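> next come a sequence and a model predicted from it.
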Amino acid sequence: MRPERAYINATIHTVDVRGSVANAILLRNGRIAAIGTNAEILAAAALSCEISDARGRTIVPGFIDPHNHLSHAMLDAVSVDCSIPPHASLDEVLETIANAAMRLVPGQWLRGFGFTPWALADGREPTRQELDEAVPDNPFFLQDVSCHRGWVNSAGLRDAGIDEYTPQPWGGVISKDHAGEPTGALLEAAVNPMQTRSWRSVVSRDPDAALELLTTQMHYLSSLGITGVCDAAVTPDISAFYHRADVSGHLPFTVQQLHTGDDFFARQDPRRHDFIKRVHDRESDRLRSGTMKLFADPGFPDGPLISCSHGDTHVHRGSAWYGAKEISDIVTTADELGIDAAVHAMGNWSVDAALDAYEAVRRSPKDRERLLRIEHAFVAAPGTQAPRMAALGVDLVAMPGLIHDTGPSFDQGWRAELRHELTIIPIRSMIDAGVRVSFASDAPTGPVSPIELMWNAVTRMSQTGEPIDPDEAVTAAQALRCATINAAHAAGRSAEEGSLEVGKRANLVVIDRDILSCTSDDLRATGVLETVVDGQTIFDGYESVAAAAAS
């Protein structure tokens, strides 16, 4: 039995339907037992209750990240950080890779992460020969920050069995030179073998160490106030790994699995017995399942699938992994099997295709409550799509962090082709239309801090200092709902967490300021002091914050 705890003298934003604000909260047996005034909570508390004086600090529900690639981000600790910055050139990136390769044992895969060639002055990508020079004896896979493309050396190609005779895979491109030799560049589903093999190499080499990598990453997330995540691309390998982590007690908070095919971008087929079993496999308090992830449009080589008309001009760009009917068939088949759906749809054509599929699901009276999600909607038509999304009860999982990090590339790359009805990462117009919007990081692609995501949504500021579609900015109160109760709904857990209400799980965050009344600059500087899951502190940041203030 967990000890009884109470927080008093706080500003508590409950995020309930009324937006109630309280001063104190009582936690008992991992649940919220009472919430109200200091006097009410002290009167309800047992003599043995542990009383914490918040001293005017703010308490909000635990943040939930409904789209996070946790199982891949956990490998960053044993991979090579190839981010730009701090690297200023491709030569610097290659030097960092070469230094890391010196510590490898024979046959061991090495991964590089965070690489953004478009951030380089010349935008140059590494050649296979350059990667061979940096890592001559081991397989090496350098992943673009988007996870949708990568570069591999000759040893990696050999390990995956890719040569000049390898046919182009479904949904991907193996770049080849004029002689038919692979250049080492891979797009979309062509990265599948490298994703899977490099991940397996780390996890199978030392399974216990891999579990510690997972726990370490989850504790890092808890330091940001996160008390739950959805892993947005769970393969059979990853699902088995999560089950082992759950049984061995390595999950400090709940992980919801969004199941893909056999590999990260593999073709989805919900009719397969092994897939159905995986999605409906064992669940626990810490590990949840039941959802299928479907990729509708790729990011490369030509970006989201956009279709729009203006006068006599029609713009259609991008490509699709599936036709509209295929998407509908896959989603409705999953529905018949009792499986929820999350469709990765970046462009407005893909959003429409997903909504058409979801409309078919909603025609069945028994499926009115089926959890249906759209991930991203980077370039959408809120004027027509927001009302449909709201009417169908579809959750939009948006990534406001990408406004800052990659918004300029969206703007520069697509603005000339966007017509008045298309918007980059629409949030405010979706909320105004009644859509339930949640905020997610898409980590490691975007910033993972929920506070940062809220700031991104409130300011719409890009890294160049220019706002991206500023009319889509939201209030801090709206942003808080998107990061808590709405995100809990997208994770299928709004009945048990996401707001601070009696009977719900005692998942909360203590922060150093009132994020609903401070300035936007102060919002971004908010510090997490304590993260509580099921009534127990899993992150205590009081000393570190005090030390930082003293320095």
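Cool, got the structure.
> all contacts plus neighbour counts: C-alpha atoms, from now on.
Will do.
> for stretch 333-343, which outside residues touch it?
Applying Cα atoms under 8 Å, 6 or more residues apart in numbering, the contact partners of stretch 333-343 are 258, 270-271, 276, 279, 290-296, 331, 354, 361, 367, 370-375.
> what ranges do the helices span in the stretch 51-200 of the chain?
70-73, 90-101, 128-134, 154-160, 192-205 (DSSP state H, counting those that start in this stretch).
> nearest to residue 115, of those helices?
Residue 115 lies closest, by Cα to Cα, to one member of the helices of the stretch 51-200 of the chain: helix 90-101, at 8.6 Å.
> structure B:
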Amino acid sequence: MKNGLINFLAVVSMAIAGCSSPSGTEGESNMADAIYFGGDILTMEGDTASYTEAMAVRDGKIIFLGEMSKAMEMKGDSTEMKDLGGKTLLPGFLDAHSHYINSLSIANQLNLYPPPAGPGKDVETIIEQLKRFKSENNIPDGELIQAYGYDDSVMPEGRLLNRDDLDRALPNNPVLVNHVSMHGGVLNSLAMENWGISAKTETAPGGVIVRKPGTNEPYGLIMETAFLPIFGALPSPNESQEIEWTIAAQKMYAANGITTAHDGATHLKDIRVISRVTKADKNIIDVIVYPFITELDSILAEFPVSSWGSYSNKLKIGGVKVTIDGSPQGRTAAFTTRYLKGGPAGEKDWLGKLTFPQKFINDFVKKVYDLDVPLNLHANGDGAIDAFLRAHETVAAGDLTKDRHITLIHGQFARKDQLPKFVEYKITPSFYTLHTYYFADAHIENRGLEQASYISPMRDAIDAGLKPTNHTDFVVAPLDQMFMLWSAVNRVSRSGEVIGAGQRISPYEALQAMTINVARQYQEEDAKGSLAVGKRADLVILDKNPLKVAPDSIKDILILETLKEGKTIFQRTE
């Protein structure tokens, strides 16, 4: 009723302006820049699907939703008439969690995802691909070669990539093959020398350094806190590359219908890069960054908290990221029950590890709460989620239910008994349903079928009254919003098995988890996430309506066009 009144007043206002001003002058400037019609215009307003016949946009914002005849009253000489031709228009997708900064360098790295997303099916193929990559790109000796997407959980017969493999293949280049979890990587000898890692290097608390059997020599795989110094020292684009790399990265997001991107765990050097590009006014999408807790003091010295929480040239510092465990597929997530296959370095009775001791977690959470900024909290295993709940109950003992804008990133192995506390403590879970496809088989081996079937419990979360979001965690999984949508609806694994049929959600609920629910996660629901008068014209056009195709066909829907504030930033040309 409220939107109807606003629409009516908008129409009256436009009509009066048009009648009282000469054509082509002030009256023309009050007409719509574009009118969309002729297809399914899905507003994402409310908990059931709602459509409108036409939508009018002016100055990057939506000014009308309703009947075509009334929209035509806003048509001026310069108004573009956008006939959808039976296609589907909906609000632009909002990235609930990815690692945006890493996308800047992806174009210069080798894709080693396992099929179907990449060629990394086994060690032999990985080695062949690395050698080809060096040759085809004319990479000189001595230059770092990076790859991404290595998934040890799908390597045939448990034959894993190691330091010796990389040394034999590329003896004259430092090599880092990043683990698919982004919580570690496999290094060769030259890379270890570069970062000062040797048999004398002690494993940091909360870290993993896999040793060569029978020796103390690092065997290549380094994870979690042991990997953080390496991750923090990875090369960034130089100032002449920053804009070029940024535009390429943002076009990648736009090609997936994304109009707002997320960077989780942003380091100071990365914020500097993003800030310089922003000052040059080169962003084509909105970018939200979350400074990593270990560098928070340094970041605050350059970017005071008074500047956070609002956009400047499409950049916003959204809050703080705290990571308290690893990845379940890497067997570094923290659980209350043991892994069936042991730890990544052969540990027995392995529960995983918290990244930091409980006291540190408490201190980190208190620091963020005291700053009064949103908290993004990475926790995968149920043990890590318990650790955060303990921290919250300790730090916020006087007011446990205040809305502190907490987002639990991943939360994949949340137990059902933890969900009521999410509701009570106003914690938004941002789930990761792509794991039901990419990593389900590994989770079944590591955790058992029952627990694996409950990963990312979207159905129970929604039924409990939560508004969960969904994410790709790119570059951990490919940036593919339609495949992510498909995974939430179908929950089918690589091997074709349904993983937790009881946690499937409807296509509309899955769309909410990548539009309006994400807007709420960012406290931006007044501007984004649905089509309503006054909101930004951040839009995506699909070739088919996800609500009107067979569930298994959702992954095949094409993104035809993406618009940011009414301007096209991606258009499919095929």
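On my side now, so go ahead. Bear in mind that the values here come from a model prediction, so they are computed numbers and not experimental data.
> list the TM-score for the superposed pair.
Overlay of the two chains. TM-score (TM-score structural alignment, normalised by the length of the first structure): 0.89; 524 aligned residues with a Cα RMSD of 2.6 Å.
> circling back: give me the buried entries from the contacts of stretch 333-343 of the first structure.
With neighbours counted by 16 or more other Cα atoms under 10 Å, the contacts of stretch 333-343 of the first structure contain buried members at 258, 270, 276, 279, 290-296, 331, 354, 361, 370-375.
> distance between stretch 194-206 of the first structure and the chain's centre?
21 Å (Cα atoms, centre = their mean, to the nearest Å).
> about what we covered before: which of the contacts of stretch 333-343 of the first structure fall within strands?
258, 290-295, 372-375 (DSSP state E).
> including distance to residue 145 of the first structure, could these go into CSV?
CSV is the format used below for those (distance: Cα to Cα, whole Å):
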residue, distance to residue 145 of the first structure
258, 20
290, 28
291, 25
292, 23
293, 20
294, 20
295, 17
372, 27
373, 23
374, 21
375, 17
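> of those residues, closest to residue 488 of the first structure?
residue 373 (12.4 Å).
> translate residue 468 of the first structure into the numbering of the second structure.
Superposed on the second structure with TM-score structural alignment, residue 468 of the first structure falls opposite residue 499.
> typo on my end, it should be residue 61 of the first structure
Counting by TM-score structural alignment, the partner of residue 61 of the first structure is residue 91.
> do the same with residue 111 of the first structure
Using TM-score structural alignment, residue 111 of the first structure lines up with residue 146 in the second structure.
> tell me the contacts of that match?
By Cα under 8 Å, 6+ apart, residue 146 of the second structure lies in contact with 108-110, 175-178.
> list the contacts of residue 462 of the second structure.
Contacts were defined as Cα under 8 Å, 6+ apart; by that measure residue 462 of the second structure touches residue 468.
> in a helix, it, correct?
Yes. With DSSP: H, G, I helix; E, B strand; the rest coil as the criterion, residue 462 of the second structure is located in a helix.
> quick one: map it onto the first structure.
Under the alignment (TM-score structural alignment), residue 462 of the second structure maps onto residue 431 of the first structure.
> also residue 258 of the second structure?
Structural alignment (TM-score structural alignment) places residue 258 of the second structure against residue 226 in the first structure.
> my guess is that match contacts residue 65. True?
Yes. Here residue 226 of the first structure reaches residue 65: they are 7.0 Å apart, a contact under Cα atoms under 8 Å.
> so what sits against both of these two?
Going by Cα under 8 Å, 6+ apart, residues that sit against residue 226 of the first structure and also against residue 65 are residue 450.
> re the thing from before, distance of the match of residue 462 of the second structure from residue 385 of the first structure?
In this view, residue 431 of the first structure and residue 385 of the first structure are 12 Å apart by Cα to Cα, to the nearest Å.
> who touches stretch 265-273 of the second structure?
99, 101, 232, 236, 242, 289-293, 295, 298-299, 320-322.
> just the buried ones out of those, please.
99, 101, 236, 242, 289-293, 299, 320-322.
> which parts of the stretch 301-450 of the second structure are strands?
Here the stretch 301-450 of the second structure has its strands, by DSSP state E, counting those that start in this stretch, at 315-317, 320-323, 375-379, 406-410, 427-431.
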